[in-house]
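Asker: sequence unknown, structure follows:
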């Protein structure tokens, strides 16, 4: 596996070594020792989640606050998404900067999103299965988010707004200005 730090400090794009032949392929999707060596920190994942969505579904931008903040290792096992991570660490040199990367079942790339980031994605194929590991338990009282069309972030979701399929909850998320008054 190879890892490349993105423009966001501590946020890594990981690409597995794939072994293939006429029977198919094999790759190691997670190895704790190798993963921690590549990202330079100890991460104890405690929960795995999976979401199935159809084209145009936009989920995010989500994060958990305080002691319930979560680091995530995300990947797509069917289809493709544009995956977005936003640095919300006020003391970071990349505070309020974001990245958008394509994760797909074809490229098998993963993104490590450290604690202190908002995260979201939009499905760009007919359907997608999105999987992610979390290093902290989900706590409803600690969930928060930033509205997908925040003017400060100006994220290019690569779809026209009328194509988005967004939950009512996600349509009511805060702006950056509201969160960081």
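Answerer: Happy to help now that I have it. Note that the structure is predicted; figures quoted are calculated from it, not measured.
Asker: please count neighbours and contacts with C-alpha atoms only from this point.
Answerer: OK.
Asker: what about the spatially most central residue of the chain, helix or strand, and which?
Answerer: Compute the mean C-alpha point of the chain, and by CA atoms, centre = their mean the closest residue is residue 119, 4.7 Å away. Under the criterion of DSSP states H and E, residue 119 resides in strand 117-123.
Asker: give me the helices and strands touching that strand, please.
Answerer: strand 58-64, strand 80-87 (3 or more CA pairs under 8 Å, 6 or more residues apart in numbering; DSSP states H and E).
Asker: nearest to residue 38, out of the ones you listed?
Answerer: Nearest to residue 38 among these is strand 80-87 (18.8 Å), distances taken as CA to CA.
Asker: which residue ranges of the protein form strands?
Answerer: Here the chain has its strands, by DSSP state E, at 2-5, 12-15, 19-21, 24-26, 47-54, 58-64, 72-78, 80-87, 98-104, 110-113, 117-123, 127-134, 143-145.
Asker: contacts for the fourth one next, please.
Answerer: Right, strand 24-26. With contacts defined as CA atoms under 8 Å, 6 or more residues apart in numbering, strand 24-26 is touched by 18-20.
Asker: against that first model, consider the following:
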């Protein structure tokens, strides 16, 4: 019992949680419970997960900012290799923090998990040479239900670490790079999302 520590409403945004599992280690390595429904419920987190996903990305890859419109997903995310800067943006129109963002570095060393409930846009930037990213979802992936938000919307003002560049009126990766010279790498889709005032909200 009590294998997790939960920080709720991080960044002053209701619903966002940072979860730190208890890690039991010695000279041979370590063991930890990556998920326990019992411990989550004891912490007041009663979401039901229906799908697990995993991705692998190289340095400079930025995925996001994504959401599903009719079938929104809550996500419990973590990194098992490398490091990413993970971001959530509040798109709940009735929220006092609508349009506000919070970001956290997730690494294989800190083993932190980040819970983003339904009603948020989500994305991450890979800071290591390679990153493996795992997440649990509260709803299934629904093709055709995807929505997105421009990762560099100046109104939101996400402070992506190590990223250098200047907003030029679109979500294009052109003109951006990491401090060590690595190129910013976005999918074609992620370079076409609209800014907050022109996008979907919950």
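Answerer: Happy to help now that I have it. All values derive from a computational prediction rather than experimental measurement.
Asker: check contacts around the equivalent of residue 61 of the second structure over in the first structure.
Answerer: Using TM-score structural alignment, the equivalent of residue 61 of the second structure in the first structure is residue 57. Counting by CA under 8 Å, 6+ apart, residue 57 of the first structure makes contact with 122-123, 164-166.
Asker: coming back round to it: enumerate every residue touching the residue nearest to the centre of the first structure.
Answerer: 60-63, 83-86, 113.
Asker: that one corresponds to which position in the second structure?
Answerer: In the second structure, residue 119 of the first structure lines up with residue 122, judged by TM-score structural alignment.
Asker: quick check: its match vs residue 24 of the second structure, distance?
Answerer: 30 Å (CA to CA, to the nearest Å).
Asker: what does residue 71 of the second structure give?
Answerer: Going from residue 71 of the second structure to residue 24 of the second structure by CA to CA gives 37 Å.
Asker: neighbour count: these two, which is higher?
Answerer: Each of residue 71 of the second structure and residue 24 has its neighbours counted (other CA atoms under 10 Å); residue 71 has more, 16 against 10.
Asker: hmm, the more buried one is touching residue 138, no?
Answerer: No. Using CA atoms under 8 Å, residue 71 of the second structure is not in contact with residue 138, being 9.6 Å away.
Asker: and residue 49 of the second structure, how many neighbours?
Answerer: Neighbourhood size, residue 49 of the second structure [other CA under 10 Å]: 17.
Asker: an error on my part: the question was meant for residue 86 of the second structure.
Answerer: By the criterion of other CA under 10 Å, residue 86 of the second structure has 23 neighbours.
Asker: tell me which residue of the first structure lines up with it.
Answerer: By TM-score structural alignment, residue 86 of the second structure lines up with residue 83 in the first structure.
Asker: same thing with residue 16 of the second structure?
Answerer: Per TM-score structural alignment, the equivalent position to residue 16 of the second structure in the first structure is residue 11.
Asker: mind listing what its match touches?
Answerer: Taking CA under 8 Å, 6+ apart, one finds 5, 111-114 in contact with residue 11 of the first structure.
Asker: buried subset of those residues as a PyMOL selection?
Answerer: For the buried members of the contacts of residue 11 of the first structure, the matching PyMOL selection, counting by 16 or more other CA atoms under 10 Å, is:
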select buried, resi 111+112+113+114
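Asker: so residue 153 of the second structure touches residue 197, yeah?
Answerer: No. Assessed by CA under 8 Å, residue 153 of the second structure is found out of contact with residue 197, at 9.6 Å.
Asker: looking at these two, which is more packed in?
Answerer: Between residue 153 of the second structure and residue 197, counted using other CA under 10 Å, the more crowded position is residue 153 (18 against 11).
Asker: per the alignment, name the residue of the first structure opposite that one.
Answerer: Aligned counterpart of residue 153 of the second structure in the first structure: residue 150 (TM-score structural alignment).
Asker: pretty sure that match contacts residue 173?
Answerer: No. Look at residue 150 of the first structure against residue 173 with CA under 8 Å: they stay out of range, at 9.6 Å.
Asker: make CSV out of the contacts of residue 57 of the first structure and add neighbour count.
Answerer: As requested, the contacts of residue 57 of the first structure are exported to CSV (neighbours: other CA atoms under 10 Å):
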residue, neighbour count
122, 26
123, 29
164, 16
165, 17
166, 15
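Asker: which of those residues line up with contacts in the second structure?
Answerer: Shared with the second structure under both residues aligned by TM-score structural alignment, their matches' CA atoms under 8 Å, the contacts from the contacts of residue 57 of the first structure are 122-123, 164-166.
Asker: about what we covered before: for the match of residue 86 of the second structure, which non-adjacent residue is closest in space?
Answerer: Spatially, and ignoring its direct neighbours in sequence, residue 83 of the first structure is nearest to residue 121 (4.3 Å; CA to CA, 6 or more residues apart in numbering).
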